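**Student:** What shape does this take:
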Amino acid sequence: MSAVEPRPVAAAPCACPAAVPFLHEPGPAVDSGAGALARLGDHVLDVHSSARSGGAVVVTDPGLRATGIVDEALTVLAAAGCPTVVVDEIPGNPTVPSVEAGAGLVAGAFPGSRPVVVALGGGSALDAAKGIARLAADPTGPGLPLIAVPTTAGTGAETNGFGVLEDPVRRCKVYCGDSSTTPRVALLDPLLTHGLPPGATAATGVDALVHALESLVSRGRSAVSEAFAAEALRRVWHRLPDAYADGADADARAEMLIGAHLAGQALTRSGLGLVHGLGHALTAHHGVVHGRALAMVLPEVVAWSLDDTADAPADGGAWARVTEILGLRHPGELPGALARWTDAVGVPPGIDRAGLGLGSDEVAALATTAAADPVGRNAPRTADRTALVGLLTRSLH
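**Tutor:** Here you go, the predicted model:
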């Protein structure tokens, strides 16, 4: 059951008219279902055949390796006769140095060859794998072929070829990858998410919700991205509380994995917005877990975007669609409903509740970083540095 009970409302108008031009390109092939991991070897062999590659590189993190999931994947690959190396030193927020180190290991293990990169884990492993696939390949040619196996229902990183890395020197997020590092296959096995603790389930699920919401109101949306985003928003809003309350709820886990994937398909086509811009800054400057950083600023950003007194009026059609999907009566209810929903799954809104103790200098630095993040360009109401300082300041109280 969702944190906010649905109420009947009049159907909202389509937010994106069919006359708006767009280009829809296919993403990865999707293999979805309980037990899909058993087919990983077949997919690697298929990619070998089409890409003249050899061997496999499993990119993951130490925490996941300790669960036994990595060993299960290695057993499947061994049965397929595929020589494999593992890159498992990926931090929770993947960094440029960790990706460079991983790419060096791959180049040393497979000199003159093009192994398949198997990205196994949450968004961090998937993003790092894209950077490794790009850097370990000949810079004049395409990146190494990639298969993505998400073990969290959040980032939707299996849908596109771009990863987000942390640059510890400049203290900001940078983007890596290109169309050639879009996964050939997205293998969605909900059984791999059953062991995810409640806190991680909630934080990654909040990320999926924000992906869907920001995509649905994005300036860059199309009829296709809107369809993906609307269905993703509906699934995540209703099923994350269930998955959070009972991690063994097989139906909720499966719904969440599909919802996160659909949200990834949406954001790949539409772009995101200011919630992610501010969230990236909080992660880069203060190490806040991504989903928690998004929840900290989500209600305030939505309230600011809906401000009817602003010089640029709110996009009424898009926000009406969000309101309808969440079962609310009026867009003005959204900030409060979102705050209650994230709070109910243990990811509270408001920067003050994180105990960061930010002063004016820290707020100014966060605003500068967020203003430079290109992710904010598709926000329904764009913000300069001054506006971002105001948003952050209000989120502190």
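**Student:** switch to C-alpha atoms for all contacts and neighbour counts from now on
**Tutor:** Will do.
**Student:** Remind me which helix or strand R134 belongs to.
**Tutor:** Using DSSP states H and E, R134 maps to helix 123-135.
**Student:** buried sites along that helix?
**Tutor:** For helix 123-135, the neighbour count (16 or more other CA atoms under 10 Å) marks 123-135 as buried.
**Student:** which helices and strands does the lengthiest helix in the chain pack with?
**Tutor:** Ranked by number of residues, the top helix in the chain under DSSP state H is helix 223-245. Counting contacts by 3 or more CA pairs under 8 Å, 6 or more residues apart in numbering; DSSP states H and E, helix 223-245 is packed against helix 198-217, helix 250-270, helix 316-325.
**Student:** Give me the distance between L278 and R269.
**Tutor:** Separation of L278 from R269 (CA to CA, to the nearest Å): 21 Å.
**Student:** In terms of neighbours, single out the busier of the two.
**Tutor:** Between L278 and R269, counted using other CA atoms under 10 Å, the more crowded position is L278 (29 against 22).
**Student:** Just give the nearest non-adjacent residue to that one, would you?
**Tutor:** In space, and not counting its chain neighbours, L278 is closest to A370: 5.2 Å by CA to CA, 6 or more residues apart in numbering.
**Student:** Remind me which helix or strand the one you found belongs to.
**Tutor:** Assessed by DSSP H and E, A370 sits inside helix 360-372.
**Student:** can you pull the buried residues of that helix?
**Tutor:** 363-364, 366-372.
**Student:** I'd like the next helix or strand past it.
**Tutor:** That would be, after helix 360-372 and using DSSP H and E, helix 385-395.
**Student:** tell me how far the longest helix of the chain is from the chain's mean position?
**Tutor:** Centroid separation for helix 223-245 versus its chain: 13 Å, with CA atoms, centre = their mean, to the nearest Å.
**Student:** what does stretch 363-379 give?
**Tutor:** The answer for stretch 363-379 is 18 Å, by CA atoms, centre = their mean.
**Student:** outside of that stretch, which residues touch it?
**Tutor:** The contact list for stretch 363-379 (CA atoms under 8 Å, 6 or more residues apart in numbering) reads 172-173, 214, 217-220, 270-274, 276-278, 280-282, 285, 382-386, 388-389, 392-393.
**Student:** To compare with the earlier structure, here is another sequence to fold:
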Amino acid sequence: MTRGRLSVELSGRTEYGPGVVAELPAFVEQLGHARVFVVTDRGLRATGIVGRVEKILAGIEYAVHEDVGPNPSTAELDRGAARLRAFGDAVVLALGGGSALDAAKGISLLAGNPQALAADADRLWDAADGLPLIAVPTTAGTGAETNGFGVTEDVRACRKVYIGHPSVKPRIAVLDPELTLGLPAAVTAASGLDALVHGIESLSSRGSSPISAAYATQAVSLVGRWLPVAFRDGSDLEARSQLMLGAHLAGHALTLSGLGLVHGIGHALTAHTGTPHGVALAAVLEEVMEFSAEAAAAAHESTAWALRVPPGSAIGAVREISGALGIKRPLRELGVERDRIPVIAADAVADAVTKNAPRLAREADVVSLLRSVY
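**Tutor:** Take a look at the predicted model:
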């Protein structure tokens, strides 16, 4: 049971435990700043979390930027960067789910490069430093607090763009499971499924290493056990705590190993339909595992061990978890038009993460897979 306070220095600093968000002013001061620019999504204030953080920051000069949508666009990042430049030097406090955290990284980086636009993402990996970040996730899924890159949507090109820089990796990740107690069951399922996929794909990816596998195995174990519990009872603080820790470890795993085809397809589905990321992943998870089964045999055995099921049962165990969450939907229910499947498949194959999969997929392979779940 992990319920007490924990302070850890990995490649970044992690502050974990119920109520730890109350220490934000001290964390800001430790980074050598006295001003805070909060980046959050448009819907979070209704949960009471933004108001709670504002009270905690009452003795500090701060501004709250709430112009981040579920799948943040390059235009949203440009607007946020313009406001941050006007606000001036500050710690950027990323508050919310993966979209808010990803957007905050892009906004921070763009603010440190006054002439840059989010559409320049491919050229910003060697740019000047962004402003320092503190990440406060309010979901347990993306692991975005563990790395210095994010995903944004280029609406004109209808594709996902990776934007990042070492300087915008959060200096401090503040993991307070109390902030996830009010999450609706559907959000718990989608974000938690994302974390589970991070662990599974990290184990099977071409970039897997003994270190990433250690993170990933523990992540799959924690998420596989506690996600269904948190889904059934969102007020269970133990389940919320363990799920948040598992998602965080999965973030460290994917940062080291990279992901694979499930995420390549998921990114394409979200870009074309607006489907929530975790729901898009669930649509194809077991099918991609089956497609990769021979190449990923050892990784799937590690997955089975982490999920406490017999060897050879990983895919069935994942199917059972997905079924318990009620998250899997056929593509037609996600708004996919059948004649758009080849375009989605092409985008999935072109996605950078797909090249990291244990079995490389051709467009025809992905078309066949997508048609099988239509």
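**Student:** still on that earlier bit, aligned counterpart of the residue nearest to L278 of the first structure in the second structure, please.
**Tutor:** When the second structure is aligned by TM-score structural alignment, A370 of the first structure is paired with A348.
**Student:** now swap in L240 of the first structure and tell me
**Tutor:** By TM-score structural alignment, L240 of the first structure lines up with L227.
**Student:** show me what contacts that match?
**Tutor:** If you count contacts by CA under 8 Å, 6+ apart, then L227 of the second structure has 188-189, 192, 239, 243 around it.
**Student:** By neighbour count, which of the residues you listed wins?
**Tutor:** L243 (33 neighbours).
**Student:** circling back to that earlier point, nearest to E15 of the second structure, out of the contacts of L227 of the second structure: which one, please.
**Tutor:** Within the contacts of L227 of the second structure, proximity to E15 of the second structure (CA to CA) peaks at L243, which comes in at 15.4 Å.
**Student:** per the alignment, that closest one corresponds to what in the first structure?
**Tutor:** Using TM-score structural alignment, L243 of the second structure lines up with M256 in the first structure.
**Student:** For the most centrally placed residue in the first structure, which non-adjacent residue is spatially closest?
**Tutor:** Nearest to the mean C-alpha position of the first structure, counting by CA atoms, centre = their mean, stands T155 at 2.2 Å. Closest residue in space to T155 of the first structure, ignoring its immediate chain neighbours: G123 at 5.4 Å, by CA to CA, 6+ apart.
**Student:** Same question for V353 of the second structure.
**Tutor:** Per CA to CA, 6+ apart, closest to V353 of the second structure is G260, 5.0 Å.
**Student:** residue contacts, that neighbour?
**Tutor:** The contact partners of G260 of the second structure, by CA under 8 Å, 6+ apart, come to 201-202, 205, 353-358.
**Student:** Mind giving me the packing neighbours of the helix holding R134 of the first structure?
**Tutor:** strand 56-59, helix 96-109, strand 116-121, strand 146-150, strand 162-167, strand 172-177.
**Student:** now the angle between strand 162-167 and that helix, please.
**Tutor:** Helix 123-135 of the first structure runs at 100 degrees relative to strand 162-167, counting by axes from the mean of the first three to the mean of the last three CA atoms, to 10 degrees.
**Student:** and helix 123-135 of the first structure, which stretch of the second structure?
**Tutor:** Under TM-score structural alignment, the match for helix 123-135 of the first structure is residues 98-110.
**Student:** Quick one: average offset of that stretch versus the first structure, please.
**Tutor:** Compared with the first structure after fitting, stretch 98-110 of the second structure deviates on average by 0.3 Å (mean CA distance after the TM-score superposition for the first structure).
**Student:** I'd say S99 of the second structure and E66 touch.
**Tutor:** No - the pair S99 of the second structure / E66 is not scored as a contact, 11.8 Å apart, by CA atoms under 8 Å.
**Student:** Give me the common contacts of those two.
**Tutor:** Residues touching both S99 of the second structure and E66 by CA under 8 Å, 6+ apart: D41.
**Student:** Who are the contact partners of Y244 of the first structure?
**Tutor:** 198-199, 201-202, 345.
**Student:** Please dump these into JSON lines; it should also carry distance to F228 of the first structure for every row.
**Tutor:** Putting the contacts of Y244 of the first structure into JSON lines (distance: CA to CA, whole Å) gives the following:
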{"residue": "P198", "distance to F228 of the first structure": "26"}
{"residue": "G199", "distance to F228 of the first structure": "26"}
{"residue": "T201", "distance to F228 of the first structure": "21"}
{"residue": "A202", "distance to F228 of the first structure": "21"}
{"residue": "V345", "distance to F228 of the first structure": "24"}
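**Student:** Among those residues, pick out the one closest to R114 of the first structure, please.
**Tutor:** Nearest to R114 of the first structure among the contacts of Y244 of the first structure is T201, at 34.4 Å by CA to CA.
**Student:** Show me what that closest one lines up with in the second structure.
**Tutor:** By TM-score structural alignment, T201 of the first structure lines up with T188.
**Student:** Sweet, I'm off.
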